[in-house]
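Q: okay, sequence plus prediction incoming.
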Amino acid sequence: MSSALTDLFSRPIVQAPMAGGVSRPQLAAAVSDAGGLGFLAAGYKTADGMYQEIKQLRSLTGRPFGVNVFMPQPEYADPAVVAVYGHQLAGETTWYDVELGDPDHGRDDGYDAKLAILVDDPVPVVSFHFGCPTREVIDALRKVGTLTLVTATTPEEARTVEWAGADGVIAQGVEAGGHQGTHRDSLDNDAAGIGLLTLLPLIRAQVGIPVIAAGGLMRGAQIAAALAAGADAAQLGTAFVPTPESGAHLMHKQALTDPLYVRTELTRAFTGRPARGLVNRFLREHGPYAPAAYPQVHHLTAPLRKAAAKAVDPQGMALWAGQGHRLARELPAGELVETLTAEIEDAADVLAHGRTA
């Protein structure tokens, strides 16, 4: 499907916006320059921090790019439950010699201030995670020439995205690394994920806007399969983590292919929202007790995660990764886009020959 959105990039590859410092301007620029669509992650940054990264990215590339924004979260978590989890983490504070963060640091992630900047100084694409913005927000961005994407994890969420007027939907399968972009968070979500190749035709049957596939994609053949299943492009995150342009911690990059980490798991241990990461000590010990409380738990554990990174201790870090992490390749981001494109073309040739045989 050709559209204003897909016409922005010549290759069907979108670099996932990974918050926490992974999606640096250098990474987004390299992907966009190679013909994909690079993304900055505004999550966990101040509005000015986001703006400074946009300015830096513009100095690195003249190609289209996107900025991802987290939706504000409703106040539903019981403070007493969060406090209990804080007590559960007492051993971690002793081990890393830090205090827990303030769970009430904020729930909106500077949403309004970031939107004000994005409307005043528009970027080509803005995507939203953890919910769907109002039609008024999407219309305001459209008026200044910005196209919009919203993550959906179910066909129902995808319909909501189309009804709100977004230009495309990111169909996120349960295989995806990092946070699941469910529009509503509850304990029921933990086991409700849909696999990508099942999710794609379900969403394609429900909406008429472009669909971007996300979830465990690491090779061109997988992207080709997603395209055949109804996607217009593919969004990859874990595949770009080990690139030299990525801002991921070295231990995070190395852990993706380290035999010590044999599987991933959805957990609330680090942030209070379901997120897929490599199973390490922190996840095993605290995952069973972590409440549905985002971003309170994120703020609570932030000092612990920073201390673990400073101590070069991957057992205490949030090692976000999709299910295909063992297929990670240490290639420059632009070269990875080129390699994936060649693999997509090879897979398409195989499919074509198979159909005519």
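A: Yep, it's here.
Q: please count neighbours and contacts with C-alpha atoms only from this point.
A: Will do.
Q: list the buried residues of stretch 73-91.
A: Buried residues in stretch 73-91, defined by neighbour count with 16 or more other Cα atoms under 10 Å: Q73, A77, V82, Y85, G86, L89.
Q: surely the fifth one touches L300?
A: Which is G86. Yes - look at G86 against L300 with Cα atoms under 8 Å: they come within range, at 7.4 Å.
Q: ok so, going back, from the buried residues of stretch 73-91, which land in strands?
A: If you go by DSSP state E, the buried residues of stretch 73-91 have nothing in strands.
Q: out of the residues you listed, who's nearest A166?
A: Q73 (19.9 Å; Cα to Cα).
Q: where do the helices of the stretch 151-300 of the chain begin and end?
A: Using DSSP state H, counting those that start in this stretch, the helices of the stretch 151-300 of the chain run over 155-163, 196-204, 220-228, 250-255, 281-286, 296-310.
Q: adding mean neighbour count and distance to D121 as columns, could you present these in CSV?
A: Listed next are the helices of the stretch 151-300 of the chain as CSV, based on neighbours: other Cα atoms under 10 Å; distance: least, Cα to Cα, whole Å:
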stretch, mean neighbour count, distance to D121
helix 155-163, 20, 24
helix 196-204, 20, 32
helix 220-228, 21, 33
helix 250-255, 19, 34
helix 281-286, 16, 40
helix 296-310, 21, 29
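Q: ok, which of these comes nearest D349?
A: When those are compared by Cα to Cα, helix 220-228 sits nearest D349, at 10.1 Å.
Q: list of residues touching the closest one?
A: Helix 220-228 is contacted from outside by 197, 200, 213, 217, 233-234, 339-348, using Cα atoms under 8 Å, 6 or more residues apart in numbering.
Q: and of these, the nearest to T94?
A: Within these, proximity to T94 (Cα to Cα) peaks at L217, which comes in at 38.5 Å.
Q: mind listing what the closest one touches?
A: When contacts are counted by Cα under 8 Å, 6+ apart, L217 is found next to I223, A234, Q235, L236, A239, G324.
Q: same question, G36
A: Applying Cα under 8 Å, 6+ apart, the residues contacting G36 are F9, S10, R11, P12, I13, V14, Q15, V337.
Q: okay, now the one to match up with it:
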Amino acid sequence: MSLTHTLGITLPVLQAPMAGAQGSELAIAVARAGGLGALPCAMLSPSAMAEELIAIRAATAAPVNVNFFCHAPPAPDPDAQARWHEALAPYYAEFDLDIGAVPEGPGRRPFDHEACDALAPFRPEVVSFHFGLPEAALLERVKAWGARVLASATTVQEAEWLAAHGADAIIVQGLEAGGHRGMFLTDEPTTQVGTLALLPQVREAVDLPLIAAGGIADASGVAAALALGAEAVQVGTAFLCCPESRVSAIHRRALMSEAARHTALTNLYSGRPARGIVTRLMRELGPMSDVAPAFPLATAAIAPLRAAAEAQGSGDFSPLWAGQNASRCREVSAAEVVQELAKGVHEAASVAVNPH
């Protein structure tokens, strides 16, 4: 049985869940176009998640992917927090902000029983996870209502782990992908490789459907991923400038500018490696820094700086998440993006039938 049939979609095109950059509007648009729309829930309260899911269900009967993080909340570390505040103090002074008034907050929440309770009445067709999988009892609850479980792997070892612990399909996330790395068995960025190198290695290692993610933004990228063993693709950056996304005007401008050609992995905005357009903060502190506290505790102290800079029209302190291929970031509808990507499915099928 094909993955598209299993997921209940027409086209093997998945929209990447992008917390903070989109909500139900983008998920609805992709679903209506025949792909799998996604709702990121790592930054949503259970009630906010329910509101978004109600909006999706009112707009379309198509399947939806509801996405969660699976990180372990870190223990408080006052010394680490003090070092972080010290590193950011000059920027606070520049904007005449009080670093002593920084509110503490988790920034991201892992999938837990409260989230599962709120999700259960909606019985989403697909539930996906970043940073591994939830505890067995939670995973069993999700599967009990018939949901298919997807999870991200950034190495062969992570793919094997996911296959052994209950994933139904694996999102093979290459180094090119924007936003947070799905890495969970290691915190060493040098273990990360590109999509086209990782995909065939995972194909040899596990016997599960694979979804390629990272650097795929057009039909040729889709065709290449399918030729290397993926059954579907997951695309994020190419949807960010669509009218259905919720990214800021500052982020949109950056995505469609020359700045989008220079991205890097950084832990400054959350505490975990994530790919975004290089900003002043990343240049001056170094994109990966030992002073950033554990995920997701870096977020709280960045927020006031981001707000102050954005009020002046600057993205110097904003997490401008983007993959390495922002070439297809255009202000076109999400349906048009899906249609463009779908051409790659036909291209791959044509090559398979006429290899010469």
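A: Good, I have the coordinates. Keep in mind that what you see is a predicted model, and the values were worked out from it rather than measured.
Q: TM-score of the superposed pair?
A: The TM-score (TM-score structural alignment, normalised by the length of the second structure) is 0.91; 352 aligned residues with a Cα RMSD of 2.2 Å.
Q: turn the contacts of L217 of the first structure into CSV, including distance to T134 of the first structure.
A: What follows is these, written out as CSV (distance: Cα to Cα, whole Å):
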residue, distance to T134 of the first structure
I223, 31
A234, 25
Q235, 24
L236, 26
A239, 32
G324, 34
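Q: among those residues, who's most crowded?
A: Ranked by neighbour count (other Cα atoms under 10 Å), these have I223 at the top, with 29 neighbours.
Q: please tell me how far that residue sits from I170 of the first structure.
A: 14 Å (Cα to Cα, to the nearest Å).
Q: next: L266 of the first structure.
A: Taking Cα to Cα, one finds L266 of the first structure at 19 Å from I170 of the first structure.
Q: what's the answer for L227 of the first structure, then?
A: Using Cα to Cα, we find L227 of the first structure at a distance of 13 Å from I170 of the first structure.
Q: with Y44 of the first structure instead?
A: Distance from Y44 of the first structure to I170 of the first structure, by Cα to Cα: 21 Å.
Q: equivalent analysis for V98 of the first structure, please.
A: Counting by Cα to Cα, the gap from V98 of the first structure to I170 of the first structure is 38 Å.
Q: compare these two (neighbour count), which wins?
A: Taking neighbours as other Cα under 10 Å, V98 of the first structure and I170 compare with I170 leading, 28 against 13.
Q: make sure A38 of the second structure is indeed in a strand.
A: Yes - using DSSP: H, G, I helix; E, B strand; the rest coil, the secondary structure at A38 of the second structure is a strand.
Q: tell me the contacts of it?
A: Going by Cα under 8 Å, 6+ apart, the list of residues near A38 of the second structure reads L14, Q15, A16, P17, S24, L26, A27, V64, N65, V66, N67.
Q: ok, 10 Å please
A: 14-18, 22-28, 30-31, 63-67, 126-128 (Cα atoms under 10 Å, 6 or more residues apart in numbering).
Q: tell me the contacts of E99 of the first structure?
A: Taking Cα under 10 Å, 6+ apart as the test, what E99 of the first structure contacts is A90, E92, T93, L300, T301, A302, P303, L304.
Q: for it, what is the enclosing helix or strand?
A: Following DSSP states H and E, one finds E99 of the first structure outside all helices and strands.
Q: look up how far F70 of the first structure lies from G334 of the first structure.
A: 27 Å.
Q: now P189 of the second structure. Nearest residue, chain neighbours left out?
A: Take P189 of the second structure and drop its neighbours on the chain: the residue closest to it by Cα to Cα, 6 or more residues apart in numbering is P273, 7.6 Å away.
Q: I'd assumed T186 was in contact with that neighbour.
A: No - between P273 of the second structure and T186 there is no contact under Cα atoms under 10 Å: 11.4 Å.
Q: between these two, which one's more packed in?
A: P273 (23 against 13).
Q: ok, that one - contacts?
A: P273 of the second structure makes contact with 179-183, 187-189, 264-267, 287-288, 295, according to Cα under 10 Å, 6+ apart.
Q: roughly how far does the closest residue to F122 of the second structure other than its chain neighbours sit from N267 of the second structure?
A: Using Cα to Cα, 6+ apart and skipping the chain neighbours, the partner closest in space to F122 of the second structure is L53 (7.4 Å). Going from L53 of the second structure to N267 of the second structure by Cα to Cα gives 30 Å.
Q: who's more crowded, those two?
A: Higher neighbour count among L53 of the second structure and N267: N267, with 26 against 21, using other Cα under 10 Å.
Q: show the contacting residues for the more buried one.
A: Taking Cα under 10 Å, 6+ apart as the test, what N267 of the second structure contacts is 180, 273-275, 282, 286-296, 298-299.
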